[in-house]
Every structure is written in C-alpha cells, then in structure tokens.
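Student: next come a sequence and a model predicted from it.
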Amino acid sequence: MIKVAITLRLLLRRNKNFTDLNVENEDLVNSYEKIATNSSADIRKATVTNAFSGKKKSTMITIILIVESMGFTMKDFGEQYNRISDKDILEFEKNILKIQS
C-alpha cells in the first residue's frame, strides 16, 4: 500500500513540476480533483485521496485509472515502483502517516 502511495505521489509530482515550469497546459493533471475528473470511469475524489494516503488498499483497476488519468502508463508506474527503497518507505511512514493521524 505504501509503495503504491509513494509511486503515485512521485508521478503526480512530475506533473506538478511541469506546472511549476510555467507550462501552460490546462489539460495537465496535477491534483486529486483533476485525476478524478480526468478518469475514464466515475472515480470519486475520495477514492483518489485514499490511494495517495497509503492507509487503505486500492484495487488494481483504481490504480490503473489513476495512473492513466495522469497521463502515465503502467510501465511508468512499474518502473517508479521498483525504485522505491525500504528507506523511502520508512521516511514516508515517519513523515506522511504521522501528519495524517
């Protein structure tokens, strides 16, 4: 769950970095709301938020919908997922999960 959340956050950060570079593209998906809206299925913003939180398991179809709505492929997701280290997981748990409690 945590590796999925970390991976989704890193992919979303890539999109946000394009926004920060003043790339004017209204279609760029750079928020949870835009992910839900851009999804090819009816996916709720709360479902998206849960996937990014690392607290609840997401179904594979939810992950696929989120990844594709951000403009990435499952190959992109898999490559990023495989780069997540135990250190990354511990840092996420320490920083993110404590903040959300």
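Tutor: Nice, I can see it.
Student: going by C-alpha atoms from here, please, whenever you check contacts or count neighbours.
Tutor: Will do.
Student: tell me where the chain has helices.
Tutor: For the chain, the helices defined by DSSP state H cover 2-20, 32-38, 45-53, 60-69, 74-82, 86-92, 98-100.
Student: can I get those helices in TSV including mean neighbour count?
Tutor: Output for these, formatted as TSV (neighbours: other CA atoms under 10 Å):
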stretch	mean neighbour count
helix 2-20	18
helix 32-38	19
helix 45-53	19
helix 60-69	18
helix 74-82	14
helix 86-92	13
helix 98-100	8
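Student: residue 11 and residue 98, how far apart?
Tutor: Separation of residue 11 from residue 98 (CA to CA, to the nearest Å): 22 Å.
Student: included below, for side-by-side comparison, is a second structure:
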Amino acid sequence: MVADDVERRFALHIEVKQPTDRFDPLKRQGQRYRTRALCWAGKAPKTVPAHEQATTILLFSELKRNAFIHEIAEFDVAMTFESVRRVFPTAVPLDSSKI
C-alpha cells in the first residue's frame, strides 16, 4: 500500500503461487483477479485497507510459466521467484512455519 500527501492510497494486489499451486479453472480465479481488485478500489471489504487505485501482480515459479500462460495475461504484472532471486541473490526464503 502506498499513500500520497492527501491520503489517497494505491494498493498492490499480489497473488503468490508456489510451485505446487494451481489456478482452479472452475473458479476462474485468474480471470477474476483484476476485476476484484478494481471493485475493491474505492469499496474494499473490512479486512482490506481502503484504497482508490490498484494493480495486480502474479508471483510464480518459472517452472509454471506454461501452465499459467493464460492466467499471466490477466495480471498487470507477472514476475517469477527466479527473477526476484536474481535481483536479491542473498535473500533467504522465510520459513513459513515460524511466521
């Protein structure tokens, strides 16, 4: 979330897909992600901070590029774990069991 000097907020809606994850075609999750983000801009659920604008980001493993080819096009930005690792080579993955 980014705010400016007049308290307008811009949100990053990030969908993280681990290498074993998939998109459920019956739920059309990929296709609905941007629409939901736009709907939430201006009228977010109580569990989501209020914001006026948003962008959608898909973070996934390069190994899933072919499997996610149709969903990738549904997001404003698509980036891989591998590309993040190239930019931050010394980053250590978090142990999610300790969060």
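Tutor: Nice, I can see it. Here the structure is a predicted model, which means the values were calculated and not measured.
Student: what's the TM-score for these two chains?
Tutor: The TM-score (TM-score structural alignment, normalised by the length of structure 2) is 0.33; 58 aligned residues with a CA RMSD of 4.3 Å.
Student: what number of residues are in the vicinity of the nearest residue to residue 17 of structure 2 once chain neighbours are set aside?
Tutor: Take residue 17 of structure 2 and drop its neighbours on the chain: the residue closest to it by CA to CA, 6 or more residues apart in numbering is residue 60, 5.0 Å away. By the criterion of other CA atoms under 10 Å, residue 60 of structure 2 has 22 neighbours.
Student: ok, residue 81 of structure 2 next?
Tutor: 16.
Student: that one contacts residue 59, correct?
Tutor: Yes - using CA atoms under 8 Å, residue 81 of structure 2 is in contact with residue 59, at 6.6 Å.
Student: mutual contacts of the two, please.
Tutor: Overlap of the contact sets of residue 81 of structure 2 and residue 59 (by CA atoms under 8 Å, 6 or more residues apart in numbering) is empty.
Student: buried ones in the lengthiest helix in structure 2?
Tutor: For structure 2, the helix that runs over the most residues, judged by DSSP H, is helix 29-40. Neighbour-count burial for helix 29-40 of structure 2 flags 30-31, 33-34, 37-38, 40 (criterion: 16 or more other CA atoms under 10 Å).
Student: which strands or helices does that helix pack on?
Tutor: strand 53-60, helix 69-72 (3 or more CA pairs under 8 Å, 6 or more residues apart in numbering; DSSP states H and E).
Student: now render the ones you listed as TSV, adding distance to residue 11 of structure 2.
Tutor: Shown next, in TSV, are the helices and strands packed on helix 29-40 of structure 2 (distance: least, CA to CA, whole Å):
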stretch	distance to residue 11 of structure 2
strand 53-60	5
helix 69-72	19
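Student: give me whichever of these is most buried.
Tutor: strand 53-60 (a mean of 20; mean count of other CA atoms under 10 Å).
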